[in-house]
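Novice: Below is the structure, and that's it, no one-letter string:
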């Protein structure tokens, strides 16, 4: 599933985790695609730390699952919509 031009509320948490995992592992054919994905992560998450959550995580908060949990917690604490629920 592509996350480009979507909102967090359009995505299942599992889809967002898959996306974050790809960004985290740089699973893209070109550097440009990876940069676009990083920028999309920043726009989707709206987290003030942006891509630092992935590339410069706080101790004990590294890895895709920790990133998704941090985004989810921050969005809830700041009145932002959460992931799509089915």
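Specialist: Cool, got the structure. Only a predicted model underlies this, so the values are computations on that prediction, with no experimental measurement involved.
Novice: use CA for all of it now, contacts and neighbours both
Specialist: Will do.
Novice: number of nearby residues for residue 11?
Specialist: 18 (other Cα atoms under 10 Å).
Novice: got another, please set it beside the one above:
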């Protein structure tokens, strides 16, 4: 995927990316690990891989709820989110 920032994604694209990671839909373990690393770097969330590996700690049950945790944290810290997050753009 290799995008530079979270703002390069629409929210739905990032949800799809998270879903692919959660289902481990990659041809190799290396591909999965690269995607996980990219996810962590793009999200910027301090929990890092725990969002994926220990989702129960964040009440994460779906890719959407994972993205909701990231959006909430980024909003609380004044960080931009997705390309189609018009509320953040208006601030």
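Specialist: Arrived safely, thanks for sending. This is a predicted model, so every value here is computed, not measured.
Novice: Give me the TM-score for these two chains.
Specialist: The TM-score (TM-score structural alignment, normalised by the length of structure 1) is 0.89; 84 aligned residues with a Cα RMSD of 1.4 Å.
Novice: Can you show me the helices along structure 2?
Specialist: Assigned by DSSP state H, the helices in structure 2 fall at 11-22, 29-43, 50-53, 63-76, 86-90.
Novice: between those, which gets nearest to residue 1 of structure 2?
Specialist: Nearest to residue 1 of structure 2 among the helices of structure 2 is helix 29-43; the distance by Cα to Cα comes to 7.6 Å.
Novice: so where in structure 1 does that closest one end up aligned?
Specialist: Following TM-score structural alignment, the partner segment of helix 29-43 of structure 2 in structure 1 covers residues 31-45.
Novice: I'd say residue 66 of structure 2 and residue 51 touch.
Specialist: Yes: at 6.9 Å, residue 66 of structure 2 counts as touching residue 51 under the criterion of Cα atoms under 8 Å.
Novice: what touches both of those two?
Specialist: Common contacts of residue 66 of structure 2 and residue 51 (Cα atoms under 8 Å, 6 or more residues apart in numbering): residue 60.
Novice: ok, residue 36 of structure 1 - how many residues close by?
Specialist: If you count neighbours by other Cα under 10 Å, residue 36 of structure 1 ends up with 13.
Novice: Quick check: it vs residue 85 of structure 1, distance?
Specialist: Distance from residue 36 of structure 1 to residue 85 of structure 1, counting by Cα to Cα, to the nearest Å: 26 Å.
Novice: Alright, that wraps it up for me.
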